[in-house]
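Visitor: no FASTA, just this:
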């Protein structure tokens, strides 16, 4: 008598699965910072072209998210918070995800170049390739510095938005890039501290897994300090006015206070990591407020 093992059949993917493949929750912040970079630029774009530029940023981010899930389907299947995604849940085959991600990425770059300028399209292409090749393929499974270096991928959108409007890069969008780049490690390390068992199970060398929660708390503070300095810098440099400056100072002080609360917390149990969870939640609000204040500053104090 012979026995056979049934292989789970991949179900036909629905449109909702393709939307989920783009990581829409992550995309919201990407689109917002890209839009703010565009609106903060010293030129006014035609509304249709501005909408197209922001759409391209969204599509580019979606492409990067889809390719990330295509490559990491094995990790996602192990981790509790990701195992319901379309690929590990068996609602989509990997080939469809790959084709979708590549097609979306190429389309977003070409449309950006045709609708705005090829410098912006080039920066968008670099951002997609950096997230997929540098962060996802090269860094994430190899080093606890994955978030530090890979954070550059999420820092590109305001630079892309500015480039779409002006066709060049200037000091202010470079500072916006630096803010998001320095913000990314505290943001993700705060999250990874109370889900580190998931990362450990999947073999991902996040900092709390390989260095421990104590070292991670120190690193959160060390990155929060230059982040706050970069956030405030546009005001004294004359690149933004008091509306932005006061918001940046106030919210950066709150961010630092929460980071120091994380530092003094001695618990290694996820259930007792309230300061870490508060910092993670506030870090999202922080970026929304900071970039929103930059646009408000331009509108109220032209």
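Guide: Yep, it's here. Being a predicted model, the structure only gives us computed values, none of them experimental.
Visitor: only C-alpha atoms for contact and neighbour calcs from this point on.
Guide: Fine.
Visitor: Point to the residue nearest the middle of the chain.
Guide: residue 154 (3.9 Å; C-alpha atoms, centre = their mean).
Visitor: Wait, it touches residue 30, no?
Guide: Yes - using C-alpha atoms under 8 Å, residue 154 makes contact with residue 30 at a distance of 7.0 Å.
Visitor: one step back: secondary structure element for the residue nearest to the centre of the chain?
Guide: helix 146-166 (DSSP states H and E).
Visitor: helices and strands around that helix, which ones?
Guide: Secondary-structure packing of helix 146-166 (3 or more C-alpha pairs under 8 Å, 6 or more residues apart in numbering; DSSP states H and E): helix 24-40, helix 47-71, helix 118-129, helix 171-194.
Visitor: host element of residue 204?
Guide: Assigned by DSSP H and E, residue 204 falls outside every helix and strand.
Visitor: List the buried residues of the longest helix along the chain.
Guide: The residue-count maximum for a helix in the chain (DSSP state H) belongs to helix 274-300. Neighbour counts over helix 274-300 (16 or more other C-alpha atoms under 10 Å) mark 275-280, 282-283, 286-288, 290-298 as buried.
Visitor: quick check, distance from it to the centre of its chain.
Guide: Centroid separation between helix 274-300 and its chain, computed with C-alpha atoms, centre = their mean, to the nearest Å, is 14 Å.
Visitor: Check which helices and strands it sits against.
Guide: Partner elements for helix 274-300 (3+ C-alpha pairs under 8 Å, 6+ apart): helix 24-40, helix 171-194, helix 242-264.
Visitor: relative orientation of the shortest one and helix 171-194 in degrees?
Guide: Calculated by axes from the mean of the first three to the mean of the last three C-alpha atoms, to 10 degrees, helix 24-40 forms an angle of 160 degrees with helix 171-194.
Visitor: before we move on, what about the last one?
Guide: Going by the same axes, to 10 degrees, helix 242-264 is angled at 30 degrees with respect to helix 171-194.
Visitor: what does helix 242-264 contact?
Guide: 214, 217-218, 220-221, 224-225, 228, 231-232, 234-235, 275-276, 278-279, 282-283, 286, 289-290, 293-294, 296-297 (C-alpha atoms under 8 Å, 6 or more residues apart in numbering).
Visitor: Okay, one more to line up with it:
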């Protein structure tokens, strides 16, 4: 109890020393804006594709606002639960909770407010199905990935990554009010893309994860095995991306872009695997090359999803 009081005192002292700009930046940081950007990137293009053109502007704005609140809420809850390990990892020790700029209780309230606001916006201005999918993704990320999978299995990011696939479904249902095979294909693209993307980053920070006993694949398996798994999932990603052409009846723009991007993604994945088989040193493996390329791959692929119906070169 005395230790807790002392910790609370330190938190209060550091909070008082922080400026209002620091506090605002800390709350924004809790929502992990870069993750939100990526999730919105897989939401809005699907809305264009579902509308086969430019969707209703109010629907887009409401979906973006509701999706931002939902993803931000999930990230806040994740930061609260993981604050013990975040304080020990180089990549995360500068977050708001490890620095005691925001208290865990205040963060929980903030996360709950965002969750309620997200559901209200999506339910009131979009539709009930989109609101339910968003709330379900939020709950899955917090209760299944963060609280159950992350610290217990090497498959944490494979199944936990399902939460990050839901924006494709939400973007589609926001426009159509129903589900179909097209958003399911895009859901699977993100599902297969997540392990190579995340394992590349985890390979870079494997010592951090090992230090806090989080069994990410690069912690428990040799780099060569990680590279092999990355290659398998990258092939699955590219193959699934090409399914959109026959399933959704796209124009020629999308499959051409998917083939070119897929080839580049595969080449880099194979190169990383080759480097990992020759050496276990991070300076030799260069996993961040694949990490950054994977971001570019998904971004440009979904841009093609949005642009294709506007051009429809078929």
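Guide: Arrived safely. Because the structure is a prediction, the values reported are computed rather than measured.
Visitor: hmm, back to that, quick one: what's aligned to the residue nearest to the centre of the first structure in the second structure?
Guide: By TM-score structural alignment, residue 154 of the first structure lines up with residue 164 in the second structure.
Visitor: wait, what's in contact with the residue nearest to that match when sequence neighbours are not counted?
Guide: Once flanking residues are discounted, residue 164 of the second structure sits nearest to residue 39: 6.8 Å by C-alpha to C-alpha, 6 or more residues apart in numbering. Residues counted as contacts of residue 39 of the second structure (C-alpha under 8 Å, 6+ apart) are 71, 164, 167.
Visitor: Adding distance to residue 50 of the second structure, write those out as a markdown table.
Guide: Listed next are these as a markdown table, based on distance: C-alpha to C-alpha, whole Å:
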| residue | distance to residue 50 of the second structure |
| --- | --- |
| 71 | 22 |
| 164 | 19 |
| 167 | 13 |
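Visitor: Checking the residues you listed against the first structure: which ones persist?
Guide: For the contacts of residue 39 of the second structure, the contacts that persist in the first structure are 71, 164, 167, with contact defined as both residues aligned by TM-score structural alignment, their matches' C-alpha atoms under 8 Å.
Visitor: The last one and residue 111 of the second structure: what is the separation?
Guide: Meaning residue 167 of the second structure. Distance, residue 167 of the second structure to residue 111 of the second structure, using C-alpha to C-alpha, to the nearest Å: 19 Å.
Visitor: same deal with the first one?
Guide: Applying C-alpha to C-alpha, the value for residue 71 of the second structure to residue 111 of the second structure is 10 Å.
Visitor: Counting neighbours, go ahead and name the busier of the two.
Guide: residue 71 (30 against 27; other C-alpha atoms under 10 Å).
Visitor: Roughly how far does the counterpart of that one in the first structure sit from residue 105 of the first structure?
Guide: Superposed on the first structure with TM-score structural alignment, residue 71 of the second structure falls opposite residue 61. From residue 61 of the first structure over to residue 105 of the first structure the distance is 8 Å, taken as C-alpha to C-alpha.
Visitor: Quickly list what's touching both of these two.
Guide: With C-alpha under 8 Å, 6+ apart as the test, residue 61 of the first structure and residue 105 both reach residue 128.
Visitor: show me the residues around the match of residue 154 of the first structure that make contact.
Guide: 39, 137, 190-191.
Visitor: Show me which of the residues you listed is closest to residue 2 of the second structure.
Guide: Proximity of the contacts of residue 164 of the second structure to residue 2 of the second structure (C-alpha to C-alpha) peaks at residue 137, which lies at 38.4 Å.
Visitor: Can you tell me the closest non-neighbouring residue to the closest one?
Guide: Using C-alpha to C-alpha, 6+ apart, the nearest residue to residue 137 of the second structure is residue 163, at 4.8 Å.
Visitor: And the one you found, how far from residue 139 of the second structure?
Guide: Taking C-alpha to C-alpha, one finds residue 163 of the second structure at 9 Å from residue 139 of the second structure.
Visitor: With residue 215 of the second structure instead?
Guide: Residue 215 of the second structure is 22 Å from residue 139 of the second structure, by C-alpha to C-alpha.
Visitor: Need the counterpart of residue 144 of the first structure in the second structure.
Guide: Under TM-score structural alignment, residue 144 of the first structure pairs with residue 154 in the second structure.
Visitor: quick one: contacts for its match?
Guide: Contacts of residue 154 of the second structure by C-alpha under 8 Å, 6+ apart are 215-217, 220.
Visitor: Give the equivalent position in the second structure for residue 79 of the first structure.
Guide: Aligned partner of residue 79 of the first structure by TM-score structural alignment: residue 89.
Visitor: Touching, that match and residue 208? I think so.
Guide: Yes - between residue 89 of the second structure and residue 208 there is a contact at 5.3 Å, judged by C-alpha under 8 Å.
Visitor: what touches both of these two?
Guide: What both residue 89 of the second structure and residue 208 touch, as defined by C-alpha under 8 Å, 6+ apart, is an empty set.
Visitor: Tell me if I'm right that residue 31 of the first structure and residue 54 touch.
Guide: Yes - shown here, residue 31 of the first structure and residue 54 form a contact pair, counting by C-alpha under 8 Å, at 6.6 Å.
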